[in-house]
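**Q** my questions are about this predicted structure, shown below with the sequence.
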Amino acid sequence: MDQLLDQIRSCNICEKELPLGPRPVVQASAKSKLLIIGQAPGSRVHKSGIPWDDPSGDRLREWLRLDKETFYDANKIAIVPMGFCYPGKGRSGDNPPRPECAPTWHERLLNEMPSIQLTLLIGQYAQRYYLKEVKALAGYKTLTERIKNADKAPDHFFPLPHPSPRNQIWLKKNPWFEKETLPLLHSRLATHKF
């Protein structure tokens, strides 16, 4: 695992496409039990090198009811984004994760983490990549539909919206998320010992 993490952290496959250059951000251990797959680091995370080291991370930890000590314990929680490096700014927020990362690294990483019990799929990119062949959710094409039907997801997957402050409008439009989905998430988390 250490050798693989070193390879990922020194990856420069898409260096020419990255406005701030490569700085892959990942947290994983062979002992990790919870896997968080998000989109890609933002500029603050690029600067610090610490995953979810921003207001989105604060909200995510609040949703998960986890303190920072637990959240950043790689022996408990793996954090593997769809794109490991900051992809730059787009018209309405950050650009999508670079498409090279997941096909290049995810399967190899997952093979090194046999103890994963639950995978949180945060945002549309992670959900599209990992749920494309999950029959229970095949009929749900939008992020909102997938999250509203999280109870139909296989026990090892749980779809979530991105916890970005930019998602305030989505959260206000979908009050069922806090009333129904978060309690379901807490129930799933409680069945595992993280």
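**A** Nice, I can see it.
**Q** alpha carbons only for contacts and neighbour counts from here, please
**A** OK.
**Q** what about A150, neighbour count?
**A** Applying other C-alpha atoms under 10 Å, we find 21 residues neighbouring A150.
**Q** tell me how far it lies from F177.
**A** 10 Å (C-alpha to C-alpha, to the nearest Å).
**Q** put this next to the previous one:
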Amino acid sequence: MKQVDNLRDLIHHCEICKDHLEPRPIIQFSSKARLLLIGQAPGLKVHQTGIPFNDPSGDRLRQWLGLDKDTFYNPEHIAIMPMGLCYPGKGKTGDLPPRPECAPQWHQPVLDLMPNIGMTLLIGQYAQNYYLQDKPKTLTETVKQWQQWAPRYIPLPHPSPRNAIWLKKNPWFESDVVPYIRQYVHQHLAIKDQV
């Protein structure tokens, strides 16, 4: 589709934040995609490889979805559009937040070309704050109330290994939310269970 190719080309040449970081936009989308993942921003490894969720966070996310890498990286199945498309750099306690210019610039034009998205996974607080109206203040309370927005939006904790303690304290997430997402993914992507 010409419009998708044109927009992808524009995004890959974006330098809106060049005064703040080294531009290398990371995005995956197609007009046929049925599931959208909106995370925070690429980490250093993703920035270096140009492959979204190419890290331990991605391994856990694929496990939650019950998907192998071939399906996960097929843009005709899954779109991946972070809040900040480029690696924001290191802060004192981890990566810096996503740049604020990015989502207002690119999200709606990409969404307009993906009419088949039935579920959007909002990974972490930045995506949840941007897309969810009247949400609770904490990520835990937001994720607990996931049914309020399902199936259109599903708020998720970040799948980072740093969140292992959160997952241990909140076993309901992997027993209730993950199976719901996995069922949607496998019904709408027409794939066999791969876990």
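**A** Here it is on my side, so go on. Everything numeric here is computed off the predicted structure, so don't read it as measured data.
**Q** R62 of the second structure - nearest residue in space that isn't next to it in sequence?
**A** Leaving aside its chain neighbours, R62 of the second structure sits nearest to D68 (6.7 Å; criterion: C-alpha to C-alpha, 6 or more residues apart in numbering).
**Q** do you know how far L44 of the second structure is from I51 of the second structure?
**A** Where I51 of the second structure is concerned, L44 of the second structure sits at a distance of 11 Å (C-alpha to C-alpha).
**Q** wait, isn't A150 of the first structure in contact with P161?
**A** No. Using C-alpha atoms under 8 Å as the test, A150 of the first structure is too far from P161 to be in contact (11.1 Å).
**Q** between those two, which contacts overlap?
**A** Residues touching both A150 of the first structure and P161 (C-alpha atoms under 8 Å, 6 or more residues apart in numbering): there are none.
**Q** I147 of the first structure pairs with which position in the second structure?
**A** Aligned counterpart of I147 of the first structure in the second structure: V143 (TM-score structural alignment).
**Q** who's in contact with its match?
**A** Contacts for V143 of the second structure (C-alpha under 8 Å, 6+ apart) come out as 154-157, 173.
**Q** top of those by neighbour count?
**A** Highest neighbour count within these: P155, with 27 neighbours (other C-alpha under 10 Å).
**Q** helix or strand: which one has that residue?
**A** strand 153-156 (DSSP states H and E).
**Q** mean shift of that strand relative to the first structure?
**A** When the first structure is superposed, strand 153-156 of the second structure averages 0.8 Å from its matched positions, counting by mean C-alpha distance after the TM-score superposition for the first structure.
**Q** tell me the residues of the first structure aligned with that strand.
**A** Using TM-score structural alignment, the residues of the first structure aligned to strand 153-156 of the second structure are 157-160.
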